[in-house]
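# coords below, sequence missing:
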């Protein structure tokens, strides 16, 4: 089973990367950046359509307008592997999950229903100190323990 989770994780990352490439291609082909909300609505609709067709990576995709022309795309797929790892005592997993929870909570407060659903249903670790874990994740990004282009470090830059 562990091999399957890793394979699914890799497939999810590839699918999300493909969706993101499609988004970038759409913006470049259009010649100008559409308003963020229209863009978000389009990506959400495409993700919902792909999810309904059975694409699990699309089912885990949450899109949020961050203002102006800035849009963020996040996946909740890591919850399935990182939460058990965190519950087992792996601090890196706890830090990554805490940052994801903080990011999605912020999006939920902006009215993003998908983010609220993810925040309310999880699965999230049983016991954790989210603010302390977010601070530890910031230090991990600064020290290079987490790569600067990782989802965790990029999310921290936007939080």
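Thanks, I have the structure now. Treat the numbers as computed from the prediction; the structure is a model and nothing was measured.
# contacts and neighbour counts: CA atoms only from here.
OK.
# Count the neighbours of residue 49 for me.
Neighbours of residue 49 under the rule other CA atoms under 10 Å: 14.
# what do you get for residue 136?
By other CA under 10 Å, the residues close to residue 136 number 18.
# and here's the other structure:
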């Protein structure tokens, strides 16, 4: 992880945000209308709405992963659109990126904008679920009931205890 750095969102990285996420979603699932909307409009749907997008850069390769903190109302933020290019897996970039996103969420909590951090996923994403659990997310029936209908593929909901 020594050659990994976090990079904040810039408009010129919007294409990387869409490409990285489209790759993993299409490989495992189907791109839903919600996915296409967010991936096609990251500034409007995430940044301008009060959220954040982070990227991870590997020194020898460039941008290899991304994730977003998307506001969903009432101080709740969804950790969403987290992916690492298939060709770059094995570098621990996902763990590095997730730790950075959690740190950013804690900053947003201190700023008073974030009160709850959750994520929605699918049980087929076993490696991702293991990573989320490793870094402190816990399964939540409440989050599933409140937000789980956002994606047809969602059958796992987790919350981070802030």
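Thanks, I have it. Bear in mind that the values here come from a model prediction, so they are computed numbers and not experimental data.
# Got a TM-score for the pair?
After superposition, the two chains reach a TM-score (TM-score structural alignment, normalised by the length of structure 1) of 0.32; 89 aligned residues with a CA RMSD of 5.0 Å.
# so is residue 71 of structure 2 in a helix, a strand, or just coil?
Assigned by DSSP: H, G, I helix; E, B strand; the rest coil, the conformation of residue 71 of structure 2 is strand.
# so which strand or helix has the closest residue in space to it that isn't next to it in sequence?
Closest residue to residue 71 of structure 2 apart from its sequence neighbours, by CA to CA, 6 or more residues apart in numbering: residue 77 at 4.3 Å. Residue 77 of structure 2 belongs to strand 76-84 when elements are defined using DSSP states H and E.
# Give the buried residues for whichever helix or strand comes after that strand.
Proceeding N to C from strand 76-84 of structure 2, the next assigned helix or strand is helix 93-110, under DSSP H and E. The neighbour-count check on helix 93-110 of structure 2 (16 or more other CA atoms under 10 Å) flags 93-98, 100-102, 104-106, 108-109 as buried.
# Assign a three-state SS to residue 120 of structure 2, would you?
Applying three-state DSSP: residue 120 of structure 2 is strand.
# what about the residue nearest to it when sequence neighbours are not counted, neighbour count?
Take residue 120 of structure 2 and drop its neighbours on the chain: the residue closest to it by CA to CA, 6+ apart is residue 157, 4.6 Å away. By other CA under 10 Å, 24 other residues sit near residue 157 of structure 2.
# got the contact list for residue 157 of structure 2?
With contact set as CA atoms under 8 Å, 6 or more residues apart in numbering, residue 157 of structure 2 has these partners: 118-121, 139-141, 143-144, 148.
# List just the nearest of the residues you listed to residue 4 of structure 2.
Using CA to CA, residue 119 comes nearest to residue 4 of structure 2 of the contacts of residue 157 of structure 2, at 23.6 Å.
# quick one: the closest one and residue 25 of structure 2, what's the gap?
As judged by CA to CA, to the nearest Å, residue 119 of structure 2 and residue 25 of structure 2 stand 15 Å apart.
# who's more crowded, those two?
Ranked by neighbour count (other CA under 10 Å), residue 119 of structure 2 and residue 25 place residue 119 first, with 25 against 15.
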